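Peer 1: Sequence plus the predicted model coming up.
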Amino acid sequence: MIRYLLIALMFITSVGHAQFEGQKTYCNPMDINYRYNFEQLNDSISYRSGADPVIVNHKGEYFLFVTISGGYWHSKDLINWRFITPSRWPFEDMCAPAALSYKDTLLLFQSTFDKRPILYSTTPETGKLEFYNRWMPQLPPLIGPWDPALFYDEELDKWYMYWGSSNTYPLFGAELDKRKRLAYKGAYKELLRLHPEIHGWERFGPDHTSEIVPFTEGAWMTKHNGKYYFQYGAPGTEYNVYANGTYVGDHPLGPFTYAPYNPVSYKPGGFVTGAGHGNTFQDNYGNYWNTGTPWVAVNWNFERRIAMFPAGFDKDDQMFSNTRFGDFPHYLPTKKWENKDELFTGWMLLSYKKPALASSQKDTFDVARITDENPRTYWVAKENKPGEWVVVDLKKEQQVNAVQINYTDYKSNIYDPFDPKIYTQFRLYYSSDAKNWIKFADLSDEKKDRPNAYIELKEGVKARYIKYEHIYVASPNLAVSDIRVFGDGLGKRPKTPAKFTARRDTDPRNAFISWEKVNGAVGYNILWGIDKDKLYQTYQIFADKPSVKEIRGLTKDVSYYFAIEAFNESGVSERSEAVFVK
């Protein structure tokens, strides 16, 4: 039927408007106006990017700090984020900044190998920043503090800083002296190094397949039930396996013990891959969240986005982050959640590998790439002009609840992140017959850049076709990596995969997983953990891939349980019985 769309699209009418005000859900990557990164200006590489996030809950509101952004973001609900240009900012901008809320004050400190000040604000929503101190004392060359994290222990009434970013040096920590405006108090201390020969997930490369010495960075400290969870990112931001781990101790400076259930935040499969180098914070209801840095790498290996995942501590105080369906829509909580999966909306991916048609195409950048769930492939229109369009055919009428539009910076020439011409405008329509079209989103007056625009419908609508109508982007080319459609396929959920097996390799850092494919499945979640009731790790595999997978993120001398579930456009199967591997 899609071949008739060229004719039908000439007769679009808007016979209604499904409202999406009062949004209640979010979808990774986060829908913020990622800044154009001038870091590669000398190499003529232009792209939007965001990395190394820190979200701080300050006086019941949220502040997001991101590498090289020329400012920060403010939100009251974790959905709507407003960019703030501060009153003062380091001339070289901030990489991987540290931020901490203390009483009525928000403290901010940048990564550095030199003397730099700590800034503070009692009204960060206004952008007004002042000097808390003029500089931190100089440390030995190459020691840092790069990727710093500030921590205040209320029970001890003591201050600490943690830092490090290297595949040579360890992560460090030091006590700070509040009486001297948070200068170092005594000597700094080595806290941890990576051990990829033991911890499989700390190995570098795609799916941990490289022998390159891995990197550790992104220190963060969380205190829970009297224990100190010293968190770190590894093995490197450039691949799908970027993750967060933790060591646990009884004192802010250790000694710390490696948590056998590591990593605590891990997302190697799906559209959003990579969950490392972020922070852990609590919302206004006491729910924990873990942030991270997914990998995009279209224009440069370090082109990235921001994600946040529900996190917490179970009844045994085991730390975890829930990345299962971590790039599908989730509710923002209105209370303290009781089940780690209750924020998942159940809206399934309806658009995977579905046919698409475009108004035009530049070179070989064909529109089929727009539904392949890969941010590194993309469609490019012949011209960046209003009226260009894409239609996704869901192949049958389904219930649509949300749509995500993911733009790509193809041959961009923007280097000024504050250029007022940087914003995104488009319209979205749905139809059941490709003849009568109903507009459900109109961003024609938008003056905000939304490179990962997420549109939630107030109520689900029945539709077979989704149409994107272009109005404006600032870059020379209109390029879209993926149009992702979520909702309910209005059918039966798939059966549980049969003949599921898990076998430990002779190298115990690896395990081989296999299963029998399920008819009609869109994909599978391989689940594992250190107990059959603690299957906190997920590797998402699409159904058109082989039904075997090598998992290379295990730790020697730790036993695991593995299980699997299938999902389609209508829901998720029951999990298989958990298989024990020693």
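Peer 2: Looks like it arrived, so ask away.

Peer 1: CA atoms for contacts and neighbours, from now on please.
Peer 2: Noted.

Peer 1: Which stretches in the stretch 201-350 of the chain count as strands?
Peer 2: 217-224, 227-234, 243-249, 256-258, 280-282, 288-292, 307-313, 319-321, 330-331, 348-349 (DSSP state E, counting those that start in this stretch).

Peer 1: For the ones you listed, give me JSON lines that also has mean neighbour count and distance to Leu171.
Peer 2: As requested, the strands of the stretch 201-350 of the chain are exported to JSON lines (neighbours: other CA atoms under 10 Å; distance: least, CA to CA, whole Å):
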{"stretch": "strand 217-224", "mean neighbour count": "23", "distance to Leu171": "7"}
{"stretch": "strand 227-234", "mean neighbour count": "24", "distance to Leu171": "8"}
{"stretch": "strand 243-249", "mean neighbour count": "25", "distance to Leu171": "12"}
{"stretch": "strand 256-258", "mean neighbour count": "16", "distance to Leu171": "12"}
{"stretch": "strand 280-282", "mean neighbour count": "19", "distance to Leu171": "18"}
{"stretch": "strand 288-292", "mean neighbour count": "24", "distance to Leu171": "18"}
{"stretch": "strand 307-313", "mean neighbour count": "24", "distance to Leu171": "23"}
{"stretch": "strand 319-321", "mean neighbour count": "26", "distance to Leu171": "20"}
{"stretch": "strand 330-331", "mean neighbour count": "18", "distance to Leu171": "33"}
{"stretch": "strand 348-349", "mean neighbour count": "26", "distance to Leu171": "39"}
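
Peer 1: try this one side by side with the last:
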Amino acid sequence: MRLAVAAALFATAATGSTAAPGTRTYANPIDLDYRYNWEQVSQGISYRTGADPAVVRHKGAYYMVQTLADGYWRSTDLINWTFIKPSMWPMRSVVAPAVLSDGERLYIMPSRMEGGVILVSDAPETGKLDYLTRRSPELPNAIRSGQEDYIKPGQIAPGPWDPQLFKDDDGRWYLYWGSSNVFPLYGIELDPKNRLSYIGKATEPFRLHPERHGWERFGEDHSGGLPDGTKIAPFMEGAWMTKVDGRYYLQYGAPGTEYNAYANGAYVGASPLGPFTYPNWNPVAYKPGGFVEGAGHGSTFADAHGNWWNTGTPWLGYNWTFERRIAMFPTKFEADGQMWSSTRFGDFPHWMPEGKVDDPTSLFTGWMLLSYKKPVVASSTLPGFPAERITDENPRTFWVAAANKPGETLTLDLGATKTVRALQVNFADYKSGRFADAPDIYTEFRLEASADGKTWRKIAGTEAPRRDRPNAYFQLDQPERARFIRYVHGHVGAANLAVADIRVFGNAGGKPPASPTSITATREQDQRNARITWQAVKGATGYNVRWGVKPDRLTFTYQVFADDGVKKGVGGQDIRSLNIGQDYWATVEAFNESGVSPIGAVKPIR
């Protein structure tokens, strides 16, 4: 009876039959003017990137600070973000910052190995920043940078690197930090009356346990290491503390930002410095498949309506291992204490809620991907970078025009006239050679639609004021009926015009696929691993493998496309993120350009 009820609930969510909780939408990776990274310029590498987002709500607005940006962003609606150039900024820029609002002032604390600054502002909307402290006291018993191999019991790693500030309801302040595959996370109390100096000794809340927690294993799909077989210990980083209903959730990113399996987890305690307990519902935010891959190292915050969000760092990794973007996922704290983020269709358009939303999955618009593997014609092409790459749902492959000049075009054939609701244009960096403050770094283009490929009408495009939009997203004012979509280039501030993917969302007007059948969920001898299989569904574009710690709470999703590894009519996916000793249930749903099937039978993973 319980499974039948669960199936009915998930079928309702899958079809999108509930009323839309908002009128405006967003899509991951979020539409920011990502800044050019200067770290690898000396090696001839230049690319736009964003990582480690720290988001807080301060005086009715949201502020985002991230890694290697020469300033920060402000938003009043979580959709439109304005970059703010600060009055001062650390000479070495900011990496993995801590950000906190005490209600009156905004604090920014960059990562540092020794010394450093804490910045503060009572008017962050203006960019005005002041020093709270220019050099913080060294941590008690801290070892010097470069001496990691000689750590002794009681010694603390250099830092704080990847810091996070937390102010409790009783007015006491705390600092958490750590980024290593050798050292753990740390926590310590701060003195707000003495420029946030340290009180007492740092504690060690917890360490990684990949031998018990499958998702904490390093590598692609938790392989344990590099593609060449080299084994690497997993990394733990990105601490973030959130207090909900008297519980303290100390969050962390693991096992490494370089691959699709990057995720956020949480330990739970009854006090800010613990002791903390590992809940077997971990990880919190997990997105190993789809266009956006990875969800680790971010922040958790509540919006103006009381809805929770968890941000993270999806992996790109073409120009350099740590080339990344920013994603934002709706999140919920259950009454029993479970914290989870909805990443189902996590890179498709979602509603931005205009009130309190109880079910994070209800924010999915139901607008389906219409552009997958559709044919493309380009006005010109640099050899080795064909236009067909812009519909492959892979951000690490891209088309490059023969010349970066106005008027270059890309034309997608959707195969039939369909209803278009939103579009996303994702640019790539190929031999860009740029710096963040160059005045010509901005994006201009228009998107056109046609029913016959001859008569065109503009349906979207960039507008003033000029800014860079590496992941430009457009929700159309009205649904458009079109078979052809054309990108018409204006300007991009890079040496080459390169586009990774043009993604078209809407509805094909047909029937959703049937529910997958013959589902099996087999746990391997190594209980961290499982194999989910199903009978391939005719007409399916792809599948969502869904699992969780309760049959009516399937919080994890692995999205796969139907043409990925399907043999003899049978689909399958390995899941390598399970916790030893925890029971799981799994199912599969199919999707196409017209909608999502009801879920298949929910099976225990045995």
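Peer 2: Yep, it's here. Just so it is clear, the model here is predicted, and its values are computed rather than measured.

Peer 1: ok so, going back, just put the strands of the stretch 201-350 of the first structure in JSON lines and tack on distance to Asp104 of the first structure.
Peer 2: Listed next are these as JSON lines, based on distance: least, CA to CA, whole Å:
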{"stretch": "strand 217-224", "distance to Asp104 of the first structure": "20"}
{"stretch": "strand 227-234", "distance to Asp104 of the first structure": "24"}
{"stretch": "strand 243-249", "distance to Asp104 of the first structure": "29"}
{"stretch": "strand 256-258", "distance to Asp104 of the first structure": "31"}
{"stretch": "strand 280-282", "distance to Asp104 of the first structure": "17"}
{"stretch": "strand 288-292", "distance to Asp104 of the first structure": "21"}
{"stretch": "strand 307-313", "distance to Asp104 of the first structure": "25"}
{"stretch": "strand 319-321", "distance to Asp104 of the first structure": "29"}
{"stretch": "strand 330-331", "distance to Asp104 of the first structure": "29"}
{"stretch": "strand 348-349", "distance to Asp104 of the first structure": "42"}
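
Peer 1: For Asp419 of the first structure, which of those strands is the nearest?
Peer 2: strand 307-313 (25.2 Å; CA to CA).

Peer 1: nearest to Ala96 of the first structure, of the strands of the stretch 201-350 of the first structure?
Peer 2: strand 217-224 (7.8 Å).

Peer 1: so that closest one matches what in the second structure?
Peer 2: Per TM-score structural alignment, the counterpart of strand 217-224 of the first structure in the second structure is residues 237-244.

Peer 1: what's the mean deviation for the matching stretch versus the first structure?
Peer 2: Superposed on the first structure, stretch 237-244 of the second structure shows a mean distance of 0.4 Å to its aligned residues (mean CA distance after the TM-score superposition for the first structure).

Peer 1: nearest residue to the counterpart of Val298 of the first structure in the second structure other than its sequence neighbours?
Peer 2: Aligning on TM-score structural alignment places Val298 of the first structure opposite Tyr318 in the second structure. Leaving aside its sequence neighbours, Tyr318 of the second structure sits nearest to Arg396 (CA to CA, 6 or more residues apart in numbering; 5.5 Å).

Peer 1: Same check on Glu238 of the first structure?
Peer 2: Nearest one to Glu238 of the first structure, counting by CA to CA, 6+ apart, is Asn301 at 5.8 Å.

Peer 1: List the contacts of stretch 210-222 of the second structure.
Peer 2: The contact list for stretch 210-222 of the second structure, computed with CA atoms under 8 Å, 6 or more residues apart in numbering, reads 208-209, 223-226, 232-235, 254-256, 258-261, 263, 283, 288, 528-529, 575-580.

Peer 1: can you give me the end-to-end distance of that stretch?
Peer 2: Stretch 210-222 of the second structure has an end-to-end distance of 10 Å (criterion: CA to CA, to the nearest Å).

Peer 1: What is the corresponding segment of the first structure for it?
Peer 2: Going by TM-score structural alignment: stretch 210-222 of the second structure matches residues 196-208.

Peer 1: Centre of the chain to that stretch, how far?
Peer 2: 20 Å (CA atoms, centre = their mean, to the nearest Å).

Peer 1: now swap in stretch 302-320 of the second structure and tell me
Peer 2: 4 Å.

Peer 1: end to end, how far does that stretch reach?
Peer 2: So stretch 302-320 of the second structure: terminal residues 33 Å apart, CA to CA.

Peer 1: No more questions from me, cheers.
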